[in-house]
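Visitor: Sequence plus predicted model, see below.
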Amino acid sequence: MKIKQLVGMLGLLISLTGCFRPIIPLSTQPRYPVDIFYENERPDRPFMEIQALEMKEETPLNPTQRTKDGRMVRRGKDMQEKELLLARLSLQAKRLGADALVNVRYKYYTSTTMNGYILEGVAVRYRPETE
């Protein structure tokens, strides 16, 4: 009998948690001034291309990527660097009057001293929808 009560209380608790929303909406996704569509995604509305954009940056390897003898033990691909680069690229697109970036591609490379990041995309403006 105790197991049935415990299962019933657990089921009630789980069903009630779906009814409540947090007061402050929680989101782990960064917000950008334009819509972002990666190379395998497409907007669901018609658009016209404005300009192809590219953003590059190199940063030195950080101490956790090297051993005492100077060998690299961990590659770059820092998500904060990617988000910062994407924010800068989206601001550039917004200044051109774009509504979105499409075909966004992110590449990284490493050398013995640097991490390199390249972000490419096409700034586009949505066309008015015809009725």
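Guide: Nice, I can see it. What you are looking at is a predicted structure, and each value in this text was computed from that prediction instead of being measured.

Visitor: Only C-alpha atoms from now on, for both contacts and neighbour counts.
Guide: Noted.

Visitor: Stretch 69-85: how far from the chain's middle?
Guide: 16 Å (CA atoms, centre = their mean, to the nearest Å).

Visitor: Between the two ends of it, how far is it?
Guide: One end of stretch 69-85 to the other measures 31 Å (CA to CA, to the nearest Å).

Visitor: Structure two is appended below for comparative analysis:
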Amino acid sequence: MKKLAVLVLLLSLTGCFKPIAYLQNKPNYPVEVFYDTQRPGRPFDPLQDLEVKGEVPLVSRQSRNHRMLSRGNDMQQKELMLARLTIQAKNLGADALVSVRYTYYTSMTDNGYTMTGIAVKYKKEIDTAAK
């Protein structure tokens, strides 16, 4: 009887807790994004190679006592780079950004980064049923 009461109590509490951050929270970019290992499911024509690059200073948590503790940019910085790249693609009239690659380097004072991709326009699909 005591075990049953504990079980009922635990089951009633499980609905009280909700996750703070959802793992499926995907940013909404102005064009579709396909990383280097992905391809869109439809044919396309390349428009232009695009690139965003720059450097940001290391933050205090990345090094201590002249030792590197972590490298690269955080997710917020990466999403900002990708947003800039997708806006460039949209301004060219692209439908998608393919072959997106992110590379970085770290020096004693900075994180350098480059994000590249190819702006593409989807080919018009021919409706064979209409013929």
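Guide: Here it is on my side, so go on. Model, not experiment: these values are computed from the prediction.

Visitor: Any chance you could compute the TM-score here?
Guide: After superposition, the two chains reach a TM-score (TM-score structural alignment, normalised by the length of the first structure) of 0.77; 118 aligned residues with a CA RMSD of 2.7 Å.

Visitor: how near is residue 64 of the first structure to residue 16 of the first structure?
Guide: 45 Å.

Visitor: all helices for the second structure, in order.
Guide: 2-13, 75-91 (DSSP state H).

Visitor: do you know which of those lies nearest residue 31 of the second structure?
Guide: Taking CA to CA, helix 75-91 is the member of the helices of the second structure nearest to residue 31 of the second structure, at 6.1 Å.

Visitor: Provide the aligned range in the first structure for that closest one.
Guide: The aligned range for helix 75-91 of the second structure in the first structure is 79-95, by TM-score structural alignment.

Visitor: ok, average deviation of that stretch from the second structure?
Guide: Stretch 79-95 of the first structure, aligned to the second structure and superposed, deviates on average by 0.4 Å (mean CA distance after the TM-score superposition for the first structure).

Visitor: what comes into contact with that stretch?
Guide: 30, 32-34, 53-56, 99-101, 106, 117, 119, 123 (CA atoms under 8 Å, 6 or more residues apart in numbering).

Visitor: Got a PyMOL select line for the buried ones in the residues you listed?
Guide: Applying 16 or more other CA atoms under 10 Å to the contacts of stretch 79-95 of the first structure, the buried members can be selected in PyMOL as follows:
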select buried, resi 32+33+34+53+54+99+100+101+106+117+119+123
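
Visitor: farthest pair in the contacts of stretch 79-95 of the first structure?
Guide: Between any two of these, the greatest separation by CA to CA is 23.9 Å, found for 99 and 117.

Visitor: Quick check: which of the helices of the second structure is buried the most?
Guide: Highest mean neighbour count of the helices of the second structure: helix 75-91, a mean of 17 (counted as mean count of other CA atoms under 10 Å).

Visitor: And it, how far out from the chain middle?
Guide: Its chain's C-alpha centre lies 9 Å from the corresponding centre of helix 75-91 of the second structure when counted by CA atoms, centre = their mean.

Visitor: can you check stretch 60-78 of the second structure too?
Guide: On CA atoms, centre = their mean, the centre of stretch 60-78 of the second structure falls 19 Å from the chain's centre.
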